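1. give me a 3D structure for the following:
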Amino acid sequence: MASSLVQKQKIMFLVLLICVLFSYGNANWYGTGMTNYGNPDSIDPNGNVINPLKKCGFDKMYLLGGSLSDTGNLISETVGSTLPFGKQPYSHGRSSNGLLITDNFAYEAGINPIPDTYKDLNLYYNKGVNFAVAGSTALPAELLATKYMISSPVTNSSLNVQLDWMSDYFNSATCLNDNVSAGCTDRYNKAIFFVGEIGGSDYQYAILQGKLTMDQLTDMVPDVVAAVINATRGVLNLGARRVVVPGIFPIGCLPIYKTLFQSNVSTNYDENQCLNQFNDLAKNHNEQLQEGINGLMRENPNAVLVYGDYYQAYKHLHRIATLNGA
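-> Sure, this is the predicted structure:
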């Protein structure tokens, strides 16, 4: 019960802020203001809460990313696999035993059913398309191998591959022959696009394979961020006008790193017992990502780009976890 409450708070924190920011044009979606999710328009004259996301009028969702978004592409490209696993009815294709952040966003926005996965050729894509692949990296697998000597053990469907799929789809007969004279570009002005979260797996593989020092990991950040920004620019060039680009989590708070790199040195940890060096890496990534998003805003004044601050959302839940019995 406690874990479901924490999950619900996480989802509501992420989804209830975004429409307000979209209504003001280009903005950063920061993880602050926890005591007041809404705005004056979120309450109707009878005192009923109005779902702010539905007020945005999103009609479709298109996703690039990794395991936080993938609802079936990895399992479809892995013949005979039963992974990722989970509990019914969410087990097919999700790295979760429940709905993902983007699933909940879709439902809260009134995009129902959720977008179909690109790899499922039997579906019709009437609510958008999910191109995300669990375990994918921001950098191409070949670049990771040649420049950083890191393997991508789960999939080679990196961010550039997913963008190619999106481009192919937007130029396909499925998209263009829908009796809409302007083709897909105008149709998707009411769509919401997610580019990520992605990039976390690049660092994860580097850390777990033990190939790079912390200084080398830090030197890797500009390449990873550039891959995300270039993909976002590609999405905008395809006609996207409302785009969310999430940052990565505070990876120093994740149990796998706290277990593998546990230390008796107190200064290695912050006040929440998270590993400073890995959280510093995540903050560096997110800061450079926001700088890149700001540059895209200047290049695309008619588009709305929002930075999704998953880092602060996670940190907030980490701080209040004991209040919810976690």
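2. only C-alpha atoms from now on, for both contacts and neighbour counts.
-> Will do.
3. so L236, which state does it fall into?
-> The three-state label for L236, taken from DSSP: H, G, I helix; E, B strand; the rest coil, comes out as helix.
4. that one: what's it in contact with?
-> By CA atoms under 8 Å, 6 or more residues apart in numbering, the contact set of L236 is A303.
5. so how far is T174 from it?
-> 20 Å (CA to CA, to the nearest Å).
6. swap in Y203?
-> Y203 is 36 Å from T174, by CA to CA.
7. for the two, indicate the residue with more neighbours.
-> Y203 (23 against 12; other CA atoms under 10 Å).
8. and this one, please, so the two structures can be compared:
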Amino acid sequence: MVPLVLTDDVGKVAIGKQVETAAEFSGDDSGRFVDVLIISIPYSVSWNDLLSILFSDKRLNVVLIQFLILRILSLLLNIKVVLPPNVTVPALLVFGDSIVDSGNNNHLPLTFGKCNFHPYGLDFDGGVATGRFTNSKTPADLLVKELGIKDLLPAYLDPNLQSKDLPTGVTFASGGTGYDTQTSTLAEVIPLEKQLKMFQEYLEKLKSIVGEKKTSYILANSVFLLVAVSNDLANTYFSFGFRRFQYDVPSYADFLVSKCSEIIKELYDLGARRLAVFGAPPIGCLPIQRTLAGGLQRTCVDKYNDAAKLYNTKLSSKLDSLAKNLSRSNVVYIDIYNPLFDIIQNPQAYGFDTVDKGCCGTGDIETLFLCNKFSKTCPEHAKFLFWDSIHPTEAGYKILVNRVVQENIHKLLIDPIYGK
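-> Take a look at the predicted model:
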């Protein structure tokens, strides 16, 4: 039996730690410790028994139970993705923006959308600024490891990329891009259409390495990840406002969903069968948007969040339709809005102290070149949800990826014929 200790004042869970006194765990100099819950969980607990243990404890409400289950999964059982029998995932192939860019923008001469300098990468292996828009690993890195494929997902444009890296996947993502070509033009980055051309080039290289038959197998069994739209809504539509002369919010959301659908169909025609598509996050709660449009109190910007939610509703419906019409495929909508918004609303439950500012500089506005080697960073990186004023820390990404995997991986891996 392993003691699980939760404190409602610091919002932490300790797993596998013997605690003699409450004060020992709380780290409170005063020795105070509020409402300690101690629940004994066996290592070999079944799901039914686990739920019975949690639901029978009258001190726990449903929200707390959900949180505890997630923490038990990630900390106590240390579960990675368990693939169904006869299911393999040979590669992860990623398209999109800065959330999943491992350094492709490093090789673009005209863009300001780069972060291959400190303090970016401060917590990466060796403290190297690789061009990832965070302090360490991206969601793509975390997911490729979670799937048991490899430790990191390299950028396709990385000059150090080797032939042996290709069969297990790369990222074509470019920070600052979006579904709207105007978005990538403004940022001087790689549009999604060009990312698809890079993917076609990748396929020719892959065929030369493993052959046509093995390439087809890799495509049909790999996970394809599409992460975009935040720049379209936050920058092209709201901040710069160019598209507001042509579209209201509902019609712009329709335009973006149509563009996303085109990308999915092209990937499908090229052989992709397991496609995960991220929805929009609560863009109005990003630190930079709080600063620019959240008033003196820097509150979340409701109209930005409302636009994100409207887009997500339309996207989810479209993906359901595509999943039915694209034979032998799994096209899955990934809700990132609600998990991220829940962290922002309940930071202590997830171990964060600050969710309205980035760790870099003042945290209000610094991102890209404004977050640089002269910028001070917060003392405890893992206590901040955001690294700069736009991008989460690795600590934030870990929580989000864990939830995304637990809620969606079975939808991606289920047999597309018998599972529907």
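9. TM-score them against each other, please.
-> The TM-score (TM-score structural alignment, normalised by the length of structure 1) is 0.74; 275 aligned residues with a CA RMSD of 3.2 Å.
10. so K10 of structure 1 is in which element?
-> Here K10 of structure 1 sits within helix 2-23, counting by DSSP states H and E.
11. now V81 of structure 2
-> Per DSSP H and E: nothing holds V81 of structure 2, as it lies in no helix or strand.
12. the equivalent of it over in structure 1: what's it in contact with?
-> Mapped onto structure 1 by TM-score structural alignment, V81 of structure 2 lines up with P52. Contacts for P52 of structure 1 were tallied using CA under 8 Å, 6+ apart; they are 16, 19-20, 38, 42.
13. mind running it again at 7 Å?
-> Residues near P52 of structure 1 by CA atoms under 7 Å, 6 or more residues apart in numbering: 16, 19, 42.
14. go on, R274 of structure 2?
-> Taking CA under 7 Å, 6+ apart as the criterion, R274 of structure 2 is in contact with 221-224, 329-331, 412.
15. turn the residues you listed into TSV, columns for secondary structure and distance to P154 of structure 2.
-> Below are the contacts of R274 of structure 2 laid out as TSV (DSSP: H, G, I helix; E, B strand; the rest coil; distance: CA to CA, whole Å):
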residue	secondary structure	distance to P154 of structure 2
N221	helix	19
S222	coil	16
V223	strand	15
F224	strand	15
S329	coil	26
N330	strand	25
V331	strand	24
L412	helix	22
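16. which of those residues sits closest to C260 of structure 2?
-> C260 of structure 2 lies nearest to V331 out of the contacts of R274 of structure 2, by CA to CA, at 12.1 Å.
17. burial count for the closest one?
-> 25.
18. residue in structure 1 matching it?
-> Checking TM-score structural alignment: V331 of structure 2 goes with L305.
19. does the nearest residue to that match once chain neighbours are set aside count as helix, strand or coil?
-> Spatial nearest neighbour of L305 of structure 1, chain neighbours left out: V243 (4.9 Å); criterion: CA to CA, 6 or more residues apart in numbering. Secondary structure for V243 of structure 1, judged by three-state DSSP, is strand.
20. so who does V243 of structure 1 touch?
-> V243 of structure 1 is in contact with 192-194, 304-306, counting by CA under 7 Å, 6+ apart.
21. that one maps to what in structure 2?
-> In structure 2, V243 of structure 1 lines up with L275, judged by TM-score structural alignment.
22. on that earlier part again, who's in contact with the match of V331 of structure 2?
-> 26-27, 242-244, 297.
23. for those, which pairs are in contact in structure 2 too?
-> Counting by both residues aligned by TM-score structural alignment, their matches' CA atoms under 7 Å, the members of these that carry over to structure 2 are 242-244, 297.
24. any chance of a markdown table for those, columns distance to E287 of structure 1?
-> Shown next, in a markdown table, are the kept ones among the contacts of L305 of structure 1 (distance: CA to CA, whole Å):
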| residue | distance to E287 of structure 1 |
| --- | --- |
| R242 | 21 |
| V243 | 18 |
| V244 | 16 |
| M297 | 15 |
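25. need the max-distance pair from the residues you listed.
-> V244 and M297 (12.1 Å).
26. who has more neighbours, the two?
-> More crowded of V244 of structure 1 and M297, by other CA under 10 Å: V244, with 23 against 18.
27. I'd say the more buried one and A191 touch.
-> No: contact criterion CA atoms under 7 Å: V244 of structure 1 and A191 do not qualify, at 11.2 Å.
28. roughly how far apart are the residue nearest to L305 of structure 1 and V235 of structure 1?
-> Distance from V243 of structure 1 to V235 of structure 1, by CA to CA: 9 Å.
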